[in-house]
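K.L.:
whatever this is, show me its structure:
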Amino acid sequence: MGGTEHLTVRREGATLVLTLNRPEAKNALSLPMLVGLYDGWVEADADDSIRSIVFTGAGGCFCAGMDLKALAGNGMTGEHYRDRLKADPDLHWKAMLRHHRPRKPVIAAVEGHCVAGGTEMLQGTDIRVAGESATFGLFEVKRGLFPIGGSTVRLQRQIPRTHALEMLLTGRPYSAREAAGIGLIGHVVPDGTALTKALEIAEQINACGPLAVEAVKASVYETAEMTETDGLAAELKRGWPIFDTADAKEGARAFAEKRPPVYKRS
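P.N.:
Here you go, the predicted model:
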């Protein structure tokens, strides 16, 4: 199991938990963090025993955005990290879920600050839980910058355009309740319990047929920008083969026998 000094990786049953671990800097993104994140997404995709991913931050904070000095490598030990970025110039975008979508469901567990690059990475996750004191926002325009992590494209597809433009153009903070009200997050829970709630959701996903779960996720994203006719055709193409799997037969058999199913990804 991987990880770096700024990114911890652990297993909770069939769930891989990736934790941004730089609390002294509000988990601002650094090169070791990005390398660890990328490796975590790759590990989750490669390991069939992993059925879901929970993405969170240490120290009561999710992520306060990019640390430009750390990304440049200033004061950072270990040439290995810069070598990784040099070998794959797209690595940081994959780490931030801009250029990579894991096939396993990704559940964000947010406490505290989730702003700038934090809110941009959030848009690459599938299900989102936040503590009631969490803060969201895209502050780039206030600094004369551009939210180049995908927000001008993704945000308007995930929440109503008027809310997306207000968030993008004002650079103001949003409370967890307001973020839930516009559809950016799905659950607001008491502070300190976001990870617990995210793991509960992950456990519900883990109990389902993994082939079915991954096909459903893929279909949702694949058909998002299609016409209804094209989308329905694509859904059938992806969905019908699931009915021929041993897991589908096991699901029906377990239901008839009133027992939990035992899925084997076959």
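
K.L.:
make it CA atoms for all contacts and neighbour counts henceforth
P.N.:
Will do.

K.L.:
isn't there a helix covering residue 153?
P.N.:
Yes: counting by DSSP: H, G, I helix; E, B strand; the rest coil, residue 153 is found in a helix.

K.L.:
distance of it relative to residue 201?
P.N.:
27 Å (CA to CA, to the nearest Å).

K.L.:
tell me which of the two has more neighbours.
P.N.:
residue 201 (16 against 11; other CA atoms under 10 Å).

K.L.:
tell me where this structure has helices.
P.N.:
Per DSSP state H, the chain carries helices over the ranges 31-46, 68-72, 79-87, 91-95, 117-122, 151-158, 161-170, 176-181, 194-206, 210-222, 228-243, 246-256.

K.L.:
to compare against the first, here's the next sequence to fold:
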Amino acid sequence: MSDVIQLSVQDGVAVITLNRPEAKNAVNQALAEAMARTLDEVEAREDVRAIILTGAGGSFCAGMDLKAFVAGENVSVGDKGFAGFVQAFVSKPVIAAIEGYALAGGCELALACDLIVAADNAKFGLPEVKRGLAAAAGGLLRLPRQVPYRVAMELALTGDMADARRMHELGLINHLAEPGKAMEGALELAGRIAVNAPMSLRVTKTVIARSQDWSLDEMFERQSELVAPVMKSEDAIEGSRAFAEKRAPVWKNR
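P.N.:
All right, here's what the predicted structure looks like:
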């Protein structure tokens, strides 16, 4: 594993850490490529049921490394997009644990996650317009779906930062934590997720994430295609039996 990305796995939870603290974890080509490889690894691991994405050194991510950009480095990886992450469909739930700054591409990384736990003094923003750029790594697409339209428009057009408490009020953030304790909060949330059936988790995430684009006429049919294997699985029987027997289920992921 490259040292610009660190991976640890315990109790069904994978923690992926952006590890360029000297650059506030800004994304260069090495980090993007390492992230893409790491995602492939955690997707393939059956012992991973939930993922936490965080940054080293007290900051989440300051976005694209502008020095790397000027030098011509490629900070996108194939169909996974910016940072080897923002366009990837990760089947397992991903929680962003945010301290410090989640700006530009760093904010877009957070928007690409399923859940967010942030320190109450963290800062979010899409300052690309201040740099002659555009938030093309999902910021302009995802932010209006996750906060009110006019709030998204103001943030994107001004490039100003927003504080975590305001973003929590608007529903962008699931849980606030004391400064320095975002990871603790993310681990608690991930633990509540990871005890659940892996097939159920994957399908539940997939339906919620993709159904926003389904029409009323097709949504139940498309959901059924995804959910049917879960309802017929060994884990469905095990979960029901464990509930009746008042014990913890033993999942087999089949």
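
K.L.:
superposing both, give me the TM-score.
P.N.:
Superposed pair, TM-score by TM-score structural alignment, normalised by the length of the second structure: 0.94. Supporting alignment: 254 aligned residues with a CA RMSD of 1.9 Å.

K.L.:
before we move on, back to that, out of the helices of the first structure, nearest to residue 130 of the first structure?
P.N.:
helix 194-206 (5.4 Å; CA to CA).

K.L.:
whereabouts in the second structure does that closest one align?
P.N.:
Under TM-score structural alignment, helix 194-206 of the first structure corresponds to residues 182-194 of the second structure.

K.L.:
re the thing from before, highest average neighbour count across the helices of the first structure?
P.N.:
helix 117-122 (a mean of 26; mean count of other CA atoms under 10 Å).

K.L.:
in the second structure, which residue range corresponds to it?
P.N.:
With TM-score structural alignment applied, helix 117-122 of the first structure matches the range 105-110 in the second structure.

K.L.:
same question, stretch 9-25 of the first structure
P.N.:
Counting by TM-score structural alignment, stretch 9-25 of the first structure lines up with residues 7-23 of the second structure.

K.L.:
for that stretch, buried residues please.
P.N.:
For stretch 7-23 of the second structure, a neighbour-count test (16 or more other CA atoms under 10 Å) marks 7, 9, 12, 13, 14, 15, 16, 17, 18, 19, 20, 21 as buried.

K.L.:
out of the residues you listed, which comes closest to residue 235 of the second structure?
P.N.:
In terms of CA to CA, no member of the buried residues of stretch 7-23 of the second structure lies closer to residue 235 of the second structure than residue 12, at 16.7 Å.

K.L.:
mind checking how far the closest one is from residue 47 of the second structure?
P.N.:
Separation of residue 12 of the second structure from residue 47 of the second structure (CA to CA) stands at 5 Å.

K.L.:
shared neighbours, the two?
P.N.:
Taking CA atoms under 8 Å, 6 or more residues apart in numbering as the criterion, residue 12 of the second structure and residue 47 do not both touch any residue.

K.L.:
surely residue 125 of the second structure meets residue 159?
P.N.:
Yes: under the contact definition of CA atoms under 8 Å, residue 125 of the second structure touches residue 159, with a separation of 6.5 Å.

K.L.:
neighbouring contacts of stretch 240-252 of the first structure?
P.N.:
Residues from elsewhere that reach stretch 240-252 of the first structure (CA under 8 Å, 6+ apart): 209, 211, 212, 215, 261, 262, 263, 264, 265, 266.

K.L.:
quick one: map the fifth one onto the second structure.
P.N.:
Think residue 261 of the first structure. Structural alignment (TM-score structural alignment) places residue 261 of the first structure against residue 249 in the second structure.

K.L.:
contact partners for that match?
P.N.:
Counting by CA under 8 Å, 6+ apart, residue 249 of the second structure touches 238, 239, 242, 243.

K.L.:
also residue 182 of the first structure?
P.N.:
159, 160, 163.

K.L.:
one more: residue 17 of the first structure?
P.N.:
Here residue 17 of the first structure is in contact with 9, 10, 11, 53, 54, 55, 56 (CA under 8 Å, 6+ apart).

K.L.:
swap in 7 Å and give it another go.
P.N.:
9, 10, 11, 53, 54, 55 (CA atoms under 7 Å, 6 or more residues apart in numbering).

K.L.:
how about residue 210 of the first structure?
P.N.:
Residue 210 of the first structure makes contacts with 51, 265, as judged by CA under 7 Å, 6+ apart.

K.L.:
mind running it again at 10 Å?
P.N.:
By CA atoms under 10 Å, 6 or more residues apart in numbering, residue 210 of the first structure lies in contact with 48, 49, 50, 51, 52, 104, 216, 247, 263, 264, 265, 266.

K.L.:
by neighbour count, which of those residues wins?
P.N.:
Among these, residue 52 has the most neighbours (other CA under 10 Å), with 29 neighbours.

K.L.:
what's that residue aligned with over in the second structure?
P.N.:
For residue 52 of the first structure, the aligned residue in the second structure is residue 50 (criterion: TM-score structural alignment).

K.L.:
ok so, going back, out of the contacts of stretch 240-252 of the first structure, which is nearest to residue 117 of the first structure?
P.N.:
Using CA to CA, residue 215 comes nearest to residue 117 of the first structure of those, at 28.6 Å.

K.L.:
contacting residues for residue 89 of the first structure?
P.N.:
By CA under 10 Å, 6+ apart, the contact list for residue 89 of the first structure reads 82, 83.

K.L.:
distance check, it against residue 34 of the first structure.
P.N.:
Taken as CA to CA, the span from residue 89 of the first structure to residue 34 of the first structure is 12 Å.

K.L.:
check residue 158 of the first structure too.
P.N.:
Distance, residue 158 of the first structure to residue 34 of the first structure, by CA to CA: 24 Å.

K.L.:
again, but for residue 10 of the first structure
P.N.:
17 Å.

K.L.:
and residue 64 of the first structure, by the same measure?
P.N.:
Look at residue 64 of the first structure and residue 34 of the first structure: by CA to CA, they are 14 Å apart.
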